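The sequence and its predicted three-dimensional model are supplied below.
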Amino acid sequence: MTRKIALITGASRGLGASTALHLAAQGVDIIGTYHSNLVEAQAVIREVEKLGGRAVMLPLDVGQSSRFGEFIAEVSEALRSTFSRSSFDFLINNAGIGLHVPFVDMHEAQFDQMVNIHLKGPYFLTQGLLPLIADEGRIINISSGLARFSMPGASAYAMMKGGVEVLTRYLALELGPRRIRVNTLAPGAIATDFSGGMVRDNPQVNQHIANDTALGRVGLPDDIGGAISMLLAEGSGWINGQRIEASGGVHL
């Protein structure tokens, strides 16, 4: 039986790394991307290999759409040389950065950075990769609980994630003839180094979120890696065009 292959952007740390390991444990091979830290990327490769899988890590800045053509050529070559394939099965648009700036203080350059990384990047990267995604494949776009509820300082970031959720529905409709399922996974607050490790390292922030969460704690990377692997499992094929929040029940 041919092993599935997942392409995960931002796979060297945090949610992306957790997703790579959860999928590898289910027998899925990995093409991951990293922004600048090759050491972290190589560590993920070793962990995937310990689970019996194969992994390739490629550099990618999702905010630089002008270079997507080069990246897509590298993906095609990796598929051929490492996996003896011409296509992959799952695309997880995960890479991103946080930004907490009050609306009145937002600069246009900061706003444009959010657009390039969180909206324009996934849009045109997915478009460019479509010829390499197998029919009956899956796409998961990572959003945020902040697209459902509002917190000060997150206006630009949340706007972009709202756009990603709309994009998901349109992709599900337009890729339906190829039987490619497209869904949004929206994490709540997760204890990672995202946004400078604010949720993980600030006890006051951590406790405040835990108090507002039905399950009484903030999320962990494995909570999201597990949720994504569930959405990519065989039994979830009838889920399409949906927003699924994995937040432990925050702000219910």
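Structure received. Numbers count the residues shown, from 1 in each chain.

contacts, neighbours, all on C-alpha from now
Noted.

Could you give the secondary structure assignment for the residue of the chain most remote from its centre?
When distances to the mean C-alpha position of the chain are computed (Cα atoms, centre = their mean), the maximum falls on Val104, with 29.0 Å. Three-state secondary structure (criterion: DSSP: H, G, I helix; E, B strand; the rest coil) places Val104 in helix.

Enumerate every residue touching it.
The contact partners of Val104, taken as Cα atoms under 8 Å, 6 or more residues apart in numbering, number zero.

you'd agree Ile142 is up against Thr184?
Yes. A contact is recorded between Ile142 and Thr184 when judged using Cα atoms under 8 Å, the distance being 5.8 Å.

Stretch 8-27: end-to-end distance?
Using Cα to Cα, to the nearest Å, the end-to-end distance of stretch 8-27 comes out at 15 Å.

For it, what is the distance to the chain centroid?
Between the centre of stretch 8-27 and the centre of its chain there are 9 Å (Cα atoms, centre = their mean, to the nearest Å).

for stretch 139-146, same thing?
With Cα atoms, centre = their mean as the basis, the distance from the averaged C-alpha position of stretch 139-146 to the chain average is 7 Å.

How about that stretch, which residues are buried there?
Using 16 or more other Cα atoms under 10 Å as the burial criterion, the residues of stretch 139-146 that qualify are Ile139, Ile140, Asn141, Ile142, Ser143, Ser144, Gly145, Leu146.

Put this next to the previous one:
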Amino acid sequence: MPEIALITGGNRGLGRAYALALAEAGVDLILTYRTPAKDAIEAVLAEARGLGRTAVAIPLDTREINTFDQFTATVREALRTTWERDDFDFLLNNAGTGPGATIADTTVEMVDEVFAVHFRGPFFLTQKLLPLIADGGRILNFSTGLSRFTGEGLYSAYGAMKGAVEVFTRYLAKEVAPRGISANVIAAGATATEFAGGGLLDENVGAYIGTQTARGRIGRPADIAGVVVAMLTGDTGWVTAQRIEASGGMLI
């Protein structure tokens, strides 16, 4: 029986990379997406199915915690009707947004958005989904290199909220340990995706970031996806409550 991963924000960027890398590794998928991304998520589903995997998509806005009960019920039904199971194996709390501004220019609305998407949403979504995660399963939350270094100084709210995710992950790891579930956080360095407006796709930006990393280049989605696959499908169950930075040695 194939393992099943639930990935929030699986329609683009790193979420898409994680989904397809896991599909290549033989993992079936439940992907979430916000409604405007329906065409994008259909393309990801088609690619995953082309790799021989079973994949379904369910709309979800992680800011809307009042929808989490219905979402959980929909996941339960999808597991029953598609896989004849009542649980899944891997939860990846990936959905995100990255508004950038100096502290002086950061608004209350920006902080509220980052809190809702990156902390409140994953916290309560995980709470709702814990009964559906198989004993011995694995949870991955996602942080950022910007919780360790300040970069250009434009992401104080985002970096601070990801620091909160890292603390949450340690508490989560302790709580789920009796069920044999591990919980870790992956902190990606600068990676060339559409995230935060796609500025990291600019060649000049990428070249500059390359001068700041030990490996001499900006990250690629496949770099981070490889870590995700290793943590979920490798013999890494003994690793838990850890922050794993995948940044190519950025700003060391």
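Received it, and whenever you're ready, just let me know what you need. Every value quoted in this text rests on a predicted model; they were computed, and no experiment measured them.

can I get the buried residues of stretch 139-146 of structure 1 in a markdown table with distance to Gly69 of structure 1?
Below are the buried residues of stretch 139-146 of structure 1 laid out as a markdown table (distance: Cα to Cα, whole Å):
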| residue | distance to Gly69 of structure 1 |
| --- | --- |
| Ile139 | 19 |
| Ile140 | 21 |
| Asn141 | 20 |
| Ile142 | 22 |
| Ser143 | 25 |
| Ser144 | 28 |
| Gly145 | 32 |
| Leu146 | 31 |
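
Hmm, Ala207 of structure 2 is touching Ile218, no?
Yes. Ala207 of structure 2 is in contact with Ile218 according to Cα under 8 Å; the separation is 7.3 Å.

Those two: which is more packed in?
Just comparing Ala207 of structure 2 and Ile218: by other Cα atoms under 10 Å the higher neighbour count belongs to Ile218, 25 against 14.

Could you report the separation of that one from Tyr208 of structure 2?
According to Cα to Cα, Ile218 of structure 2 and Tyr208 of structure 2 sit 8 Å apart.

re the thing from before, wait, which of the buried residues of stretch 139-146 of structure 1 is closest to Ala95 of structure 1?
Proximity of the buried residues of stretch 139-146 of structure 1 to Ala95 of structure 1, judged by Cα to Cα, is greatest for Ile142, which lies at 8.4 Å.

Could you list which residues are in contact with the closest one?
Contacts of Ile142 of structure 1 were listed using Cα under 8 Å, 6+ apart, and they are Ile92, Asn93, Asn94, Lys161, Val164, Thr184, Leu185, Ala186, Pro187.

do Thr211 of structure 2 as well
When contacts are taken as Cα under 8 Å, 6+ apart, Thr211 of structure 2 is in contact with Arg217.

Show me the helices in structure 2, by range?
In order along the chain, structure 2 carries the following helices (DSSP state H): 13-24, 38-50, 68-78, 108-115, 121-129, 156-176, 203-210, 221-233.

Generate CSV for these, with distance to Leu6 of structure 2 as supplementary columns.
Below are the helices of structure 2 laid out as CSV (distance: least, Cα to Cα, whole Å):
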stretch, distance to Leu6 of structure 2
helix 13-24, 9
helix 38-50, 13
helix 68-78, 9
helix 108-115, 22
helix 121-129, 10
helix 156-176, 17
helix 203-210, 31
helix 221-233, 12
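
right, and those - which one's nearest Thr32 of structure 2?
For the helices of structure 2, proximity to Thr32 of structure 2 was assessed by Cα to Cα; helix 38-50 is nearest, at 8.2 Å.

since we're on Leu51 of structure 1, how many residues are nearby?
Under the neighbour criterion other Cα under 10 Å, Leu51 of structure 1 is assigned a count of 16.

Could you report the distance from it to Ala25 of structure 1?
Plainly put, Leu51 of structure 1 is 6 Å away from Ala25 of structure 1 if you go by Cα to Cα.

Check Ala189 of structure 1 too.
For Ala189 of structure 1, the distance to Ala25 of structure 1 equals 25 Å [Cα to Cα].

got it, and Ser87 of structure 1?
Note on Ser87 of structure 1: its distance to Ala25 of structure 1, by Cα to Cα, is 21 Å.

So for Ala189 and Ala25 of structure 1, which residue has more residues nearby?
Neighbours of Ala189 of structure 1 and Ala25, each counted by other Cα under 10 Å, are more numerous for Ala189; the result is 26 against 16.

and that one, what is it in contact with?
Counted by Cα under 8 Å, 6+ apart, Ala189 of structure 1 has contacts Gly145, Val199, Ile209, Val218, Gly219, Ser247.

rerun that using 6 Å as the cut-off
With contact set as Cα atoms under 6 Å, 6 or more residues apart in numbering, Ala189 of structure 1 has these partners: Gly219.

Next: Asp135 of structure 1.
Arg178.

Show me what it lines up with in structure 2.
The pairwise alignment with structure 2 assigns Asp135 of structure 1 to Asp135, based on TM-score structural alignment.

Can you tell me which residue is spatially central in structure 2?
In structure 2, the centroid-proximal residue (Cα atoms, centre = their mean) is Asn94; its distance is 2.0 Å.

Looking at structure 1, name the residue matched to Arg120 of structure 2.
Mapped onto structure 1 by TM-score structural alignment, Arg120 of structure 2 lines up with Lys120.

Tell me how many other residues surround its match.
The tally of other residues near Lys120 of structure 1 (other Cα under 10 Å) stands at 21.

Next: Thr82 of structure 2.
11.

which position in structure 1 aligns with it?
In structure 1, Thr82 of structure 2 lines up with Thr82, judged by TM-score structural alignment.

Look up how far Met57 of structure 1 lies from its match.
11 Å.

With Gln127 of structure 1 instead?
Where Met57 of structure 1 is concerned, Gln127 of structure 1 sits at a distance of 21 Å (Cα to Cα).

more neighbours, these two?
Met57 (23 against 11).

for Ala95 of structure 2, what are its contacts?
Taking Cα under 6 Å, 6+ apart as the definition of contact, the neighbours of Ala95 of structure 2 are Thr8, Gly9.

should've said Leu91 of structure 1
Residues Ala6, Leu7, Ile139 are the ones in contact with Leu91 of structure 1 under the rule Cα under 6 Å, 6+ apart.

Cross these against strands and list the overlap.
Using DSSP state E to define strands, the subset of those located there is Ala6, Leu7, Ile139.

Which one of those is nearest to Leu21 of structure 1?
Minimum separation from Leu21 of structure 1 among those (Cα to Cα) is found for Ala6, which lies at 11.1 Å.
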